[in-house]
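Colleague: sequence? don't have it. structure:
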C-alpha cells in the first residue's frame, strides 16, 4: 500500500517542523527548518535510533552509506552521528548570568548558548561519526591524509567520514576524548570551537550554494 504524504506535507507547512516515529518508538525522523538563519544553512534533518543498533558491524556499514546518500540528496556539506548527549555537549555550553535587583541581591540564572550556531561558524568538535562534504574537504585539504587509516573513510569522491573510535559509546571516555584531541590536532585546532577558552574557530569553510545540516 503506497504511503500517503499529503497529511505530512500539510502538517509541515502549518507547523514548520515534522517528526515521524516508528510504531516501535525506536526510530524518529525530524525535519526542522531554520526560520531565522540565512543561507546557506536552512535547517536540520535528524534521525534518532537505539544505541544498540551501532553494535552491529553490518548496521554501521549501511549507516555510513545511508548518511552519505542523504547528504547528496539534500546537498548537505556536513552530517554528525553520535550519542545525543555528546553532540549536545559540543553544540551547547552552559552560561551563568546575573542581573541586579531592587533588593540589592543579584538575580542569577543559567542558560544554554550555542558554541557555533551552524557550520558557517566552523565545527563544534569531533563526535563518533563526522561526515565532511566538499567545503570541509577543501578546508582540511591534505591534513585529512595525516589521519590514521582506521579513522577516515572515503564515501565516494565528495564525502569523507572521520571516525575517532569504533563505537559511539566510547564518547566521553578518557580514551575517546584523547583520540578526539589527537585527530583535532592533525586536522587543525583552528577549525574547531575551543571549549576550554570558549572561542570560535578561526578557520571556517568556504561554503557552496544552499546546504542543509544533518545531525
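Modeller: Arrived safely, thanks for sending. Source: prediction; values computed, not measured.
Colleague: C-alpha from now on. contacts and neighbour counts both.
Modeller: Fine.
Colleague: same for the lengthiest helix in the chain, what does it pack against?
Modeller: Criterion DSSP state H: the longest helix present in the chain is helix 57-74. For helix 57-74, the elements it packs on are strand 78-81, strand 211-214, judged by 3 or more Cα pairs under 8 Å, 6 or more residues apart in numbering; DSSP states H and E.
Colleague: elements contacting the last one?
Modeller: Helices and strands touching strand 211-214, as assessed by 3+ Cα pairs under 8 Å, 6+ apart, comprise strand 41-48, helix 57-74, strand 78-81.
Colleague: show me where this structure has its strands.
Modeller: Along the chain, the segments classed as strands by DSSP state E run 18-21, 28-33, 41-48, 78-81, 92-99, 107-114, 129-132, 152-154, 160-162, 211-214.
Colleague: for residue 122, find the nearest of the ones you listed.
Modeller: strand 78-81 (10.8 Å; Cα to Cα).
Colleague: centre of the chain to that closest one, how far?
Modeller: Computed by Cα atoms, centre = their mean, to the nearest Å, the chain-centroid distance of strand 78-81 equals 4 Å.
Colleague: next up, a structure to set beside the first:
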C-alpha cells in the first residue's frame, strides 16, 4: 500500500524454485519524467553500477515498464482438450528469454553490460555510435539507443534499436518475429557470474 503521492518503489523478487544463474530480480520504479534531468541520469548510472557490483550481476536494464514487458514477455495461445471433444482455449504470458544465460530479449533505454556480455559482443561494441556507448570501467559498458526512456516504442527509437542490434549481432538477441531464442549467449559460471 502506498500514498497517492508516492512515486518511487523498490521491489525484490527472489526465485526460490530453480537454479542459478537467475535467482530473482530487483526493480526500482520511478516517474519517467525524472530521466529528463541530466543530473538524474548521471546519478542513475552510478546507482545501477553500485547495485550491479553489490549483487555481482552482469546485466541491468532500465526503461519504461511497458517497453521492458513487451520485450521480455509474449502472449501464447493454448488449448486443452475437454470432455465431449471440446477444447478449452486460453492465453498465457511466457518469458521470451528465461534468463540472461540464454541471451538477451532486446535493447531498452539503458542496457548495462558486465564482463560476460562485453566479451560476448567483443569488438562489435566499438562499432556502435559513440553517443550510444559509454564505457564504465571494469569491463562494464552502458549501451543507450536514445537519450530518454520515452523514446522507446517510437518510430525513431525502434529504428535505433534495430540499428544497434544489427551492429552487436542479431544472434545475441531474441527474434520477436520468429519467436526464437538467441543463438549466441554469454559464458557464465554455474552461479551466473562471469568467468575470468
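Modeller: Now that the structure is in, tell me what you want to look at. What you are looking at is a predicted structure, and each value in this text was computed from that prediction instead of being measured.
Colleague: as a markdown table, the helices and strands packed on helix 57-74 of structure 1 with mean neighbour count and distance to residue 155 of structure 1 would be great.
Modeller: Converted to a markdown table, these look like this (neighbours: other Cα atoms under 10 Å; distance: least, Cα to Cα, whole Å):
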| stretch | mean neighbour count | distance to residue 155 of structure 1 |
| --- | --- | --- |
| strand 78-81 | 22 | 13 |
| strand 211-214 | 22 | 16 |
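Colleague: residues contacting residue 121 of structure 2?
Modeller: If you count contacts by Cα atoms under 8 Å, 6 or more residues apart in numbering, residue 121 of structure 2 has them with 168-169.
Colleague: where's the aligned residue in structure 1 for it relative to residue 190 of structure 1, distance?
Modeller: Using TM-score structural alignment as the criterion, residue 121 of structure 2 maps onto residue 140 of structure 1. From residue 140 of structure 1 over to residue 190 of structure 1 the distance is 11 Å, taken as Cα to Cα, to the nearest Å.
Colleague: for the aligned partner of residue 161 of structure 2 in structure 1, list the residues it contacts.
Modeller: Correspondence of residue 161 of structure 2 to structure 1, assessed by TM-score structural alignment: residue 180. Taking Cα under 8 Å, 6+ apart as the criterion, residue 180 of structure 1 is in contact with 126-127, 164.
Colleague: returning to that earlier point: can I get the helices and strands packed on helix 57-74 of structure 1 in a markdown table including distance to residue 35 of structure 1?
Modeller: Below are those laid out as a markdown table (distance: least, Cα to Cα, whole Å):
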| stretch | distance to residue 35 of structure 1 |
| --- | --- |
| strand 78-81 | 19 |
| strand 211-214 | 13 |
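Colleague: out of those strands, nearest to residue 176 of structure 1?
Modeller: Between residue 176 of structure 1 and the helices and strands packed on helix 57-74 of structure 1, the tightest spacing by Cα to Cα is seen for strand 78-81, at 14.9 Å.
Colleague: what's the average distance of that closest one to structure 2?
Modeller: In the superposition with structure 2, the average deviation recorded for strand 78-81 of structure 1 is 0.2 Å (mean Cα distance after the TM-score superposition for structure 1).
Colleague: residue range for that strand in structure 2?
Modeller: Residue span in structure 2 matched to strand 78-81 of structure 1, by TM-score structural alignment: 59-62.
Colleague: how far away is residue 88 of structure 1 from residue 168 of structure 1?
Modeller: Residue 88 of structure 1 is 14 Å from residue 168 of structure 1, by Cα to Cα.
Colleague: more crowded one of these two?
Modeller: Per other Cα atoms under 10 Å, whichever of residue 88 of structure 1 and residue 168 has more neighbours is residue 168, with 22 against 13.
Colleague: map the more buried one onto structure 2.
Modeller: Checking TM-score structural alignment: residue 168 of structure 1 goes with residue 149.
Colleague: so who does the residue nearest the centre of structure 1 touch?
Modeller: The centroid of structure 1 falls nearest to residue 80 when counting by Cα atoms, centre = their mean (3.6 Å). Contact analysis of residue 80 of structure 1 by Cα under 8 Å, 6+ apart lists 127-131, 214-215.
Colleague: let's see that with 10 Å instead.
Modeller: If a contact means Cα atoms under 10 Å, 6 or more residues apart in numbering, then residue 80 of structure 1 has 46, 67, 87, 126-132, 161-162, 213-215 as its contacts.
Colleague: over to residue 66 of structure 1?
Modeller: Applying Cα under 10 Å, 6+ apart, we find residue 66 of structure 1 in contact with residue 60.
Colleague: neighbours around residue 129 of structure 1, how many?
Modeller: 22.
Colleague: err, residue 203 of structure 1, not the other one
Modeller: Close neighbours of residue 203 of structure 1, defined as other Cα under 10 Å, add up to 17.
Colleague: that one matches what in structure 2?
Modeller: Using TM-score structural alignment, residue 203 of structure 1 sits opposite residue 184 in structure 2.
Colleague: gap between that match and residue 75 of structure 2?
Modeller: 24 Å.
Colleague: what's the closest non-adjacent residue to the counterpart of residue 131 of structure 2 in structure 1?
Modeller: In structure 1, residue 131 of structure 2 lines up with residue 150, judged by TM-score structural alignment. Nearest residue to residue 150 of structure 1 in three dimensions, chain neighbours excluded: residue 163, at 8.0 Å (Cα to Cα, 6 or more residues apart in numbering).
Colleague: rewinding a little: including distance to residue 59 of structure 1, could the strands of structure 1 go into JSON lines?
Modeller: Formatted as JSON lines, those follow (distance: least, Cα to Cα, whole Å):
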{"stretch": "strand 18-21", "distance to residue 59 of structure 1": "20"}
{"stretch": "strand 28-33", "distance to residue 59 of structure 1": "17"}
{"stretch": "strand 41-48", "distance to residue 59 of structure 1": "14"}
{"stretch": "strand 78-81", "distance to residue 59 of structure 1": "13"}
{"stretch": "strand 92-99", "distance to residue 59 of structure 1": "29"}
{"stretch": "strand 107-114", "distance to residue 59 of structure 1": "31"}
{"stretch": "strand 129-132", "distance to residue 59 of structure 1": "14"}
{"stretch": "strand 152-154", "distance to residue 59 of structure 1": "16"}
{"stretch": "strand 160-162", "distance to residue 59 of structure 1": "15"}
{"stretch": "strand 211-214", "distance to residue 59 of structure 1": "19"}
